[in-house]
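*Asks:* just to be clear, the model below is a prediction. Sequence and coordinates:
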Amino acid sequence: MQELQRFPPRARPVALVTSLLCLLASGVAAQPIATLREVVVSGSRSEQFSDELPVSTDVVGERAIERQQIQDIRDLARDLPNVTVRHAPSRFAVTGPANSTGRDGNAGFNIRGLGGNRVLMMVDGIRLPRSYAFGGNAFGRDSLSLDLVKRVELVRGAGSALYGSDAMGGLVHFITYEPADFLAMPDGTRKAIGGRVAAGWSGDDNGRSLAGTVAARAGDSAEWMLTASARRAHALENQGTIGTPDVNRTTPNPQEDRDDALLAKVVLRPTGAQRHVLAFERVERQSEVNLLSSRAVRPLTGNATTIASAVLDERGSMDMVRNRLTWDGRWRIDTLLADQVQAVIGLQDAASRQLGSSDLNTRPDRFRDVRYEERTWQAGLQAQRSSALGAGWGRTVTYGVDFTRAKITNLYTGINSLPPEVFPLKRFPDTRETTAALYGQAEWASDRWSVVPGLRYDRFELDVLSQDLFFPPAARPARSLSGSALSPKLGVLYRATPAWSVFGSYAGGFRAPNANQINGYYENAAEFVQVVPNPDLQPEKSRTLELGLRGRLPGFELDAAVFTGHFSNLIVDNVLLSGTGVAGDPKLFQTRNIERARIHGFELKGHAGLGNALGGAWITHFAYGQARGTNSTTGRPLNSIDPAQASLGLEYRRASWDLRLDARHREAKPAEDIDSGGLVKPPNTQFTVPASTTFDLSAQWRIRPGLRLTGSVVNLTDRKYWVWADVQGLAASTRVADAYTQPGRHLKISLVADF
């Protein structure tokens, strides 16, 4: 606990929240707020109230997505404590070392200091594609449209006991709309046809969006729906002021974004005891960037080699297409083994492509075409049995099997490769990843107690399908890998009173290495760099412990948790093994299991009614998250830990409209909290992030039932600030730090009409 007291400046937001809680405890909490208990499926793989789970969860529902004008996963993480999404500016280069900045867009979630492929992302129970980065290319994880999503469930801490590999750092589950969401009437009946039209504009990227849904009944046993959405935007704005077309540029590069999405669903109920959902989803994204920030400063200066290689023009594009087809069947039965059964089969194809062209002064121009694809089919069978045990106790047992098989491929081609490489080639060979798992969980519950143990066994295999275009040129053939893992968990929840409960949980997690980490190979003789495979990589492992407190009083809700985690065999990409980077002594890099780490911290969130005044209800919302991580091998801080953040909102609510003011304070990321050697090349040091406070003002007008207009002014004071996740790897000596700033003051407007 003494570790957490090393942040004197961070005591300010803690004191602010503590003072607020003391004020609320003095009596204002007696004002009621109309809220519904949140039902989640991700915390236990079955429907359950979130406040009955012995684990920390966040639910961002339909109303919050609309009211907060959440457009993408970056917006989604905005007010979740200890959760961030990296979005670096598009300042990549077509060739050269460390040239992938911004290629991955919204790169993925970081939860409590663990990010990337350590956080599992799913849509309707189907795993979303993983991120991939190698050399100058990076493919992110923002492969879905929130226009199709009704609810997002985020589970903190290791989820491997239920979901296996990739859930070591947590889970983010996107649950899409169903026909009933548009057909349900207030009296419980369903209309024959319904739908929604939504339009929006966002000033931070000049984004224009339009989405439409139509749903209908086909008799008493069938319903269907179709949703289509489109968005057009430019680059995310910043507070840079230099607009020159060269490397000194700090304003955004010209960029054109195109996002399109489609969701079709059919829901069948042949009998009252069974339900089948057939779904097809397609998401397509395209970005074209004019990389003015890559151009050389005119007039050209330097030696002959520098002048010959000067970039005169550079452009890049990123395309992604994901198609998903899913069948989800559920039955209510009455047997000794189960009273509910669910079967899921999903087919998914996700293909990404990055193109780049570079016009050099006198040297030959370069062109790159890089592709990455995951073709996955997933199947699962799950059963659940509930029974009464007597003496006020009941038991629910959930068990099942999961099977996932994915073919993962990549291809690099282009014009004028860097020696000794010859196009086309593959950074890793075509690989088939197979995972088979058995899992089980039991919950014993009474009026006061819930005890939830669980265990999962995973068997994973990475099989090399072909050496073509990999060996040669790789120095040695690729190798396959197989292994297994046991992931236990134990959760206990105690209901001290009807309003207050405490919980604790222990969980073990793991993450298997991927094909690129095992067999990835790269050689650049001109820059004296070589990356070699490591087929002996072991899975990452974790042990996490969490203690939490929940309060559910009339007009007041509080969730607080402290957590600690120990991690071993952490996989670190591109570890320098030897070499100085000169002729005869190239730098040799390899992915290694070298790190042990510890992460600990705490978080709280909630809301409270402050009473009625001026004809409406006053409500406050608050959240705070803080974490600290240490590399146990080196004693240095973990760079993946985000600075503490506090948010405080004040809302005025009336029947037909509401007004809300939100404040967000982000603590600084000082030099003593950064391991610069892991981010930038010595003797440079990492750019440090100062503290910042921003304000947003928003309002919603409910014009009539089914018609809502929402508007907001974001960054009301036009504050210039940086986010730590976006600047990692940026040297303190840089002249273009302003290119990494967040958008200044801007407007958002959206209109939603239900019919």
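*Replies:* Perfect, thanks for sending it.

*Asks:* every contact and neighbour count from this point should use C-alpha atoms.
*Replies:* Fine.

*Asks:* isn't Val680 right next to Phe687, touching?
*Replies:* No - look at Val680 against Phe687 with C-alpha atoms under 8 Å: they stay out of range, at 9.4 Å.

*Asks:* higher neighbour count, these two?
*Replies:* Phe687 (23 against 17; other C-alpha atoms under 10 Å).

*Asks:* in contact with that one, which residues?
*Replies:* The neighbourhood of Phe687, defined by C-alpha atoms under 8 Å, 6 or more residues apart in numbering, consists of 727-733.

*Asks:* go on, Ile126?
*Replies:* By C-alpha under 8 Å, 6+ apart, the residues touching Ile126 are 346, 378.

*Asks:* so how far is Phe109 from the closest residue in space to Pro643 that isn't next to it in sequence?
*Replies:* Setting aside the residues directly before and after it, Pro643 is nearest to Glu667 in space (C-alpha to C-alpha, 6 or more residues apart in numbering), at 5.4 Å. Applying C-alpha to C-alpha, to the nearest Å, the value for Glu667 to Phe109 is 19 Å.

*Asks:* here comes the other one, which I'd like you to weigh against the first:
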Amino acid sequence: MKKMMAGGVSGVSRLVMAVMGSLPVMAVAQQSAPAADATELKPVVVTATRSQVHANDVAGTVTAVTQKQIEQHGSRSLADALADEPDVSLPSDPRRFGSSHVNIRGIEENRVLMLTDGVRVADFRSPGTTNYDASNRDIPFVEFLKQVEVVRGPSSSLYGSDAIGGVLGFLTLDPADLLKGRSFATGGKLGYHSVDNSKRAMAYVATGGDKFQTLLMLGHAKGEESDNQGANDVQGLQRSTPNPLKYEQSNVLGKLVFTPNMAHRFKLTLEHKEGESEIDAQRMGNTSATSPNTLTRITTNTGIDSITRDRIVFDHDYTPDASWFDRLGTKLYTQKQTTDNQNFQRRTNTSATCSASTIGTANCSVDQRFKYEQTHTGLNLLQEKSFTLGLPQQAIWGADFLRSETEESKTTTWTNLATGVSSNVFIGEVFPKADYPRGHTDQLGLFVQDEISFGQFKLTPGLRYDQFKLQPESDPLYNRTDGRTAVSKDGRHISPKLAALYGMSADWNLYAQYLEGYRGPNYEEVNRYFYNNSQRYALVGNPDLKPETSRSFEIGSKYSGKHWGSQFALYENRYQNFIDSVILPAGDPNAVVSGGVTFSTYQYQNLSRVVIRGGDWRGYWQATPALRLSAGFAITHGYDQSSGKPLNSIEPKRMNLAAQWTPSEQWGAEWRLRAAAGKDHIDDSSTNYYRTPGYGVNDLAAWWQVQPKLRVNLALNNVFDKTYYLWSDVRRSGMSASDPSPEFYTQPGRNIALSVKFDY
């Protein structure tokens, strides 16, 4: 595997270490006597309302996974961290690219807004039908996170486009989280996960005084393919063991916090992450009686996938003593993510043009490279004010400005191994090229929300205005030959919200809310064109796409007491102009026809109406001071009203149970059960999907505070070595009911996770 990490981290990481390396001395010089131990507060969330609030006081379903839970469960990824959220899934493709995006209550991909410290995560780019290129939504190492917050339902009234299905907020650690009132702190964590034979390491140093606080975190991970329950180690569609894979990742996070006085707080965040994986794709495709695998001439298929992400964020909080506002928050940021997929194929006994399916006498090699780059540059302004105008009120208002720049390119060269002749003309296309030209999308959002108190009753109206414009730019790699051209597109929308919360007691709240959501089509859905003349399929853009809109109703109850708690919700989400990829029928004017043959043509189109409804419940009981029991359950149904067909993005019924035993502060243990019903109500019109059976998986975890500065966490997952499938993975991979080796898509068997954490 190429050792891109061997020379040390690069780019922003050098800047992080250079800046942060000079700060400890300055910070120590500014320090005063250590602060008193901070009083432990109830957990708060910020993503749901864009300001700090207790989760129990939010009119809607919001949950948080804390750093402590991430550590105790031995999580190495976001999928591990969210495994106990019954209405959340992370579809994964075990053939190559792994977890790619988040599904909340049946809504996924770019309809769920993901934020890292308030900065949008890069878009998900689907590999489509090739599985040779993709761009996943990248976040920091889970070791860098202090909390993951999940907000269900449309949140466009506060966040605008892309929040039509919910918001996932990642809050990274600040210096104060590690200092805990001290002036200096350092530590780290070492971990091992048998599921992918990975080793993980994290180290940090933090300093703090009256005015300056600094933090530098370094993380590194190295591992192999994730295990499954397959045993047939062969090449081709009969393979059931995982594709061999090696990966390596590095992450650097630096923060400088400057507080010159009580009114001002400045924070600079610098992050760099890079990773690379090398795969031997001995199995890539699926097959069924109606859709056989046709790539019979490919005898070797390897790839190298790399990702680089840089993030720079400047935050300023201004809280004057007396003004027409209580707080002014300003966030200026830029983030750039680059994905580079390289493929190396050997094709044997193929045609003179190196076909993947046609038999011949030639042997050749095919080298492909796909690059995708997206840059976000934005400015967020937020003001808060508490006042009394007849009634107590808490108002927030602000503006969001965002420019997203997108660029992609494709390069292919094939070589006849007998003659040594190479060519950049492949399956009728001339490379390098681009499926769509580079371009940008500008977004403006203006929002206001006011929480009005009537004694125990709170009414929260909200309103947001959004406008967007996507604009293609000149790109020499984009050259259409079929008369189609890339187009610009714009739109605007107003998203209202009305929430009500009634406090039955200090711990018990009833709520109801009405939300409207909005998402404009992205650049790729409008302007991407791709043709495969060999296998005769195509992807075509749709300049006539309309923005998606939604209406959501939710009612619920929340109780959070000292000994027990419960959270219950019922909801219905109605989507109009739902954007989905469909196969165009024969005779459609947008279907690609070449040589008198109609290609299987895919296009994003607006479905008329989609309905998703369901309910979920979560609860806990502090049975004794040492024993805590908890549970969760979620059920969701969804279908396309125009066709009556079910939505395949809906998860089966899922539940989780847990019992945590903490007899002292020095040690504890936990048992967890994750279960799901079998999947039914499937739309088989394009794929005869494998029906996943129900399952129940038991996990155990234990932790030991060996001494105040040393902690050991141990997790034993899938204790009884259960063979099971996740519907999200089956759907994501397109696994058919007639797959010859379904065990390829099984989840890992019994595995352990061990970590040692030290703090000084």
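*Replies:* Noted; the coordinates are in hand. Just so you know, these numbers come straight off a predicted model, no measurement behind them.

*Asks:* circling back to that earlier point, quickly list what's touching both of Val680 and Phe687 of structure 1.
*Replies:* Residues touching both Val680 of structure 1 and Phe687 by C-alpha under 8 Å, 6+ apart: 729-731.

*Asks:* okay if I get these as JSON lines plus neighbour count?
*Replies:* Shown next, in JSON lines, are those (neighbours: other C-alpha atoms under 10 Å):
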{"residue": "Gly729", "neighbour count": "18"}
{"residue": "Leu730", "neighbour count": "20"}
{"residue": "Ala731", "neighbour count": "21"}
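
*Asks:* tell me the one of those residues nearest Glu374 of structure 1?
*Replies:* Within those, proximity to Glu374 of structure 1 (C-alpha to C-alpha) peaks at Gly729, which comes in at 28.2 Å.

*Asks:* that closest one reaches Gly677, doesn't it?
*Replies:* No - counting by C-alpha under 8 Å, Gly729 of structure 1 sits too far from Gly677 to count as a contact (9.8 Å).

*Asks:* and the strands in the stretch 351-500 of structure 2?
*Replies:* 362-388, 392-416, 422-423, 425-426, 429-430, 439-454, 457-472, 489-503 (DSSP state E, counting those that start in this stretch).

*Asks:* got the contact list for the counterpart of Leu278 of structure 1 in structure 2?
*Replies:* Following TM-score structural alignment, the counterpart assigned to Leu278 of structure 1 within structure 2 is Leu268. By C-alpha under 8 Å, 6+ apart, the residues touching Leu268 of structure 2 are 255-257, 312-315.

*Asks:* returning to what we had before: quick one, which of Glu667 and Phe109 of structure 1 is more surrounded?
*Replies:* Comparing Glu667 of structure 1 with Phe109 by other C-alpha under 10 Å, the one with more neighbours is Phe109, at 29 against 24.

*Asks:* so what's the residue mapped onto the more buried one from structure 2 closest to, chain neighbours aside?
*Replies:* Under the alignment (TM-score structural alignment), Phe109 of structure 1 pairs with Val102 in structure 2. Leaving out its chain neighbours, the residue that sits closest to Val102 of structure 2 by C-alpha to C-alpha, 6+ apart is Leu90, at 4.7 Å.

*Asks:* the one you found maps to what in structure 1?
*Replies:* Checking TM-score structural alignment: Leu90 of structure 2 goes with Val85.

*Asks:* kindly report the same for Val62 of structure 2.
*Replies:* Here Val62 of structure 2 is matched to Thr57 in structure 1, going by TM-score structural alignment.

*Asks:* please apply the same query to Val610 of structure 2.
*Replies:* For Val610 of structure 2, the aligned position in structure 1 is Ala597, judged by TM-score structural alignment.

*Asks:* okay, now that match: neighbour count?
*Replies:* 21.

*Asks:* contacting residues for the closest residue to Lys587 of structure 1 other than its chain neighbours?
*Replies:* Closest residue to Lys587 of structure 1 apart from its sequence neighbours, by C-alpha to C-alpha, 6+ apart: Gly579 at 4.1 Å. Taking C-alpha under 8 Å, 6+ apart, we find Gly579 of structure 1 in contact with 585-588.

*Asks:* and what of Ser552 of structure 2?
*Replies:* 153-154, 514-517, 571-574.

*Asks:* possible to save these as CSV with neighbour count?
*Replies:* Converted to CSV, the contacts of Ser552 of structure 2 look like this (neighbours: other C-alpha under 10 Å):
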residue, neighbour count
Gly153, 29
Pro154, 33
Tyr514, 20
Leu515, 24
Glu516, 25
Gly517, 32
Tyr571, 21
Glu572, 19
Asn573, 24
Arg574, 19
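
*Asks:* surely the match of Phe109 of structure 1 touches Ser89?
*Replies:* Yes - Val102 of structure 2 lies in contact with Ser89 (C-alpha under 8 Å); the separation is 6.0 Å.
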